[in-house]
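Engineer: Structure of the sequence below:
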Amino acid sequence: MKILIVDDDALIREGLELILKMEPDFEVLGAAGNAQEALEICRRKKPDLVLMDIRMPVMDGVLGTKHLKNQFEEIKVVMLTTFMDEEYIKEALKCGAEGYILKNQPADSIIESLRAVAKGNIVLEREVATALSSMLREGKKTTPEQLAISPREFAILKLVGEGCSNREIGRELKISEGTVRNYVTALLEKLGFRDRTQLAIFYIKNCE
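Structural biologist: Purely as a prediction, here's the structure:
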């Protein structure tokens, strides 16, 4: 997986680069100090994933994500930040970010999150998922019967809404990752959504 690191703090950029370069399945293409630089690098090098800070000079990470997704829909974006600001979370996900994680996580957790996103999962750190839940919760809860899905499908929808990866869902429900993928695909078809992000937000808004 080819990764671009975007952060205005040189020490953090260098630290992340050292950590990620130690992983045999990661290739760090470079680093940028703001989202404008990141866009220019993306045009030249076409990374698979951009690890994006939020608060940066020239162009911040949220606006950068919006421009990046408009130009390169296939490039995945994970927001890595110290800020638990609700507006940042909402705007980053609205702009197409596949993940939102915090810098205070252990390196192993960040690495696992990047691998999960590379496999097509959405990654929200627990604190972020909780904040998103409180932002979007409204009205009456929607039941599995109203959605015309099975209790097992509803259980998987719940775990997707909590930001769990396929591996974590499989471990929790004692089923294989392949089975989880099949359930997620079925949920997308039944509920008429395009991706896991929409599933997660639907669950948080309507079912919690």
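Engineer: C-alpha from now on. contacts and neighbour counts both.
Structural biologist: Will do.
Engineer: following the biggest helix by length in the chain, which helix or strand comes up?
Structural biologist: In terms of residue count, the longest helix belonging to the chain (DSSP state H) is helix 177-191. Following helix 177-191 in sequence order, the next helix or strand is helix 196-206 (DSSP states H and E).
Engineer: Next, the second sequence, to be compared with the first:
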Amino acid sequence: MLLYNDENPIKIVVADDHEVVRVGITKLLSFSKLIQIVDEVTNGLELINSCKKFNPDIAFVDILMPKMSGIEAIPIAKKASPNTAFIMLTAFEDFQHIEKALLAGADGYLTKGVSAKILQEAVFNVMKGDRVFSKSILKLIRDRKMTYDETNDLNVSITKREQEILQLIAVGNTNQEISEKLNLSIRTVETHRHNLIKKFELKNAAQLVRFAIINSENIE
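Structural biologist: Below is the predicted model:
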């Protein structure tokens, strides 16, 4: 668990092209001395540069921004700042955007209608390594499970190593992070992910992420 205190606060970047939204988020998150807003940016390119400069713990990111969208920026920003957790904070509640965000590497997906309490709790939950979702988003993800649930379930036999990888996928780890935590090569991790996609008869990496999140409580 990461340690943070008044002298070592959680560093946050807020990325949204609407000033009112940025100011509102900053105000809501400034309730604690454990949190420090280190930068506010208005587009995806600025987000990437901010991550390079500040190496924040968390970035709250809107999807629709000028020059480069939040979804386009996240994979690049992750390379610049591998330890940063990226939480989408957006008005979009359709599954297409959710899936694209998760595939891009987002560690959470919140709607702009969430309460101050949920937003504040999300900060500390992500710092513990959890993924965070608005209730409406989590329901949508779980409802979509029905599109392939009849043919895919945890009755499929998987190895202990595959279980470990599935658990790490569920909490948002990238291939690089999984390889470091399990002391495996990235190629080996990619092979395990490919095998999991085949075993559960999924179509792509995005479905594997969704499947891992939905079934995280059942993976032992």
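Engineer: neighbouring contacts of the longest helix of the first structure?
Structural biologist: 147, 149, 153, 156-157, 166-167, 169-170, 194-196, 199 (Cα atoms under 8 Å, 6 or more residues apart in numbering).
Engineer: Buried ones only from those residues, please, as a ChimeraX command.
Structural biologist: With 16 or more other Cα atoms under 10 Å as the criterion, this ChimeraX line picks the buried residues out of the contacts of helix 177-191 of the first structure:
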select :149,153,156,157,166,167,169,170,195,196,199
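Engineer: quick one: which two of the contacts of helix 177-191 of the first structure are the most distant?
Structural biologist: The two members of the contacts of helix 177-191 of the first structure with the most space between them (Cα to Cα) are Leu147 and Arg167, at 24.7 Å.
Engineer: measure the most centrally placed residue in the first structure to Pro151 of the first structure for me?
Structural biologist: Centroid check for the first structure by Cα atoms, centre = their mean gives Gly99 as the closest residue, at 1.6 Å. Distance, Gly99 of the first structure to Pro151 of the first structure, using Cα to Cα, to the nearest Å: 27 Å.
Engineer: and if you look at Leu157 of the first structure?
Structural biologist: 10 Å.
Engineer: Same question for Leu11 of the first structure.
Structural biologist: From Leu11 of the first structure to Pro151 of the first structure the distance is 48 Å (Cα to Cα).
Engineer: didn't Leu20 of the first structure look like it was pressed against Val28?
Structural biologist: Yes - in this structure Leu20 of the first structure lies within contact range of Val28 using Cα atoms under 8 Å: 7.0 Å.
Engineer: what about the residue of the first structure most remote from its centre, distance to Cys207 of the first structure?
Structural biologist: The C-alpha centroid of the first structure is most remote from Glu145, which lies 28.8 Å away (Cα atoms, centre = their mean). Per Cα to Cα, Glu145 of the first structure is found 12 Å from Cys207 of the first structure.
Engineer: again, but for Ile149 of the first structure
Structural biologist: In terms of Cα to Cα, Ile149 of the first structure sits 13 Å off from Cys207 of the first structure.
Engineer: One more: Ser133 of the first structure?
Structural biologist: Distance from Ser133 of the first structure to Cys207 of the first structure, by Cα to Cα: 10 Å.
Engineer: hey, where'd the helices end up in the second structure?
Structural biologist: Taking DSSP H, the helices of the second structure run over residues 19-29, 44-54, 70-80, 95-104, 116-127, 135-144, 160-170, 175-182, 186-199, 205-214.
Engineer: Over which residues of the first structure does the shortest one lie when aligned?
Structural biologist: By that I understand helix 175-182 of the second structure. Alignment note (TM-score structural alignment): helix 175-182 of the second structure is unmatched in the first structure.
Engineer: who does that helix touch, helix- and strand-wise?
Structural biologist: helix 186-199 (3 or more Cα pairs under 8 Å, 6 or more residues apart in numbering; DSSP states H and E).
Engineer: what helices or strands is the helix it packs on leaning on?
Structural biologist: Against helix 186-199 of the second structure (3+ Cα pairs under 8 Å, 6+ apart) you get helix 160-170, helix 175-182, helix 205-214.
Engineer: Distance of the aligned partner of Arg13 of the first structure in the second structure relative to Ala73 of the second structure?
Structural biologist: Using TM-score structural alignment, the partner of Arg13 of the first structure in the second structure is Arg22. Distance of Arg22 of the second structure to Ala73 of the second structure, computed by Cα to Cα: 18 Å.
Engineer: again with Leu29 of the second structure
Structural biologist: Distance from Leu29 of the second structure to Ala73 of the second structure, by Cα to Cα: 23 Å.
Engineer: what do you get for Met88 of the second structure?
Structural biologist: 12 Å.
Engineer: Those two: who's more crowded?
Structural biologist: Met88 (27 against 20; other Cα atoms under 10 Å).
Engineer: The helix or strand that contains Lys158 of the first structure vs helix 177-191, what angle?
Structural biologist: If you go by DSSP H and E, Lys158 of the first structure is part of helix 151-161. Here the directions of helix 151-161 of the first structure and helix 177-191 differ by 100 degrees (axes from the mean of the first three to the mean of the last three Cα atoms, to 10 degrees).
Engineer: Run through who's touching helix 151-161 of the first structure.
Structural biologist: 129, 144, 169, 180, 183-184, 187, 196, 199-204.
Engineer: what do you get for stretch 51-65 of the second structure?
Structural biologist: Contacts of stretch 51-65 of the second structure (Cα under 8 Å, 6+ apart): 10-17, 38, 42-44, 69-71, 77, 80-81, 83-90, 92, 123, 127.
Engineer: Now which residue in the first structure aligns to Ile214 of the second structure?
Structural biologist: With TM-score structural alignment as the criterion, Ile214 of the second structure matches Ile204.
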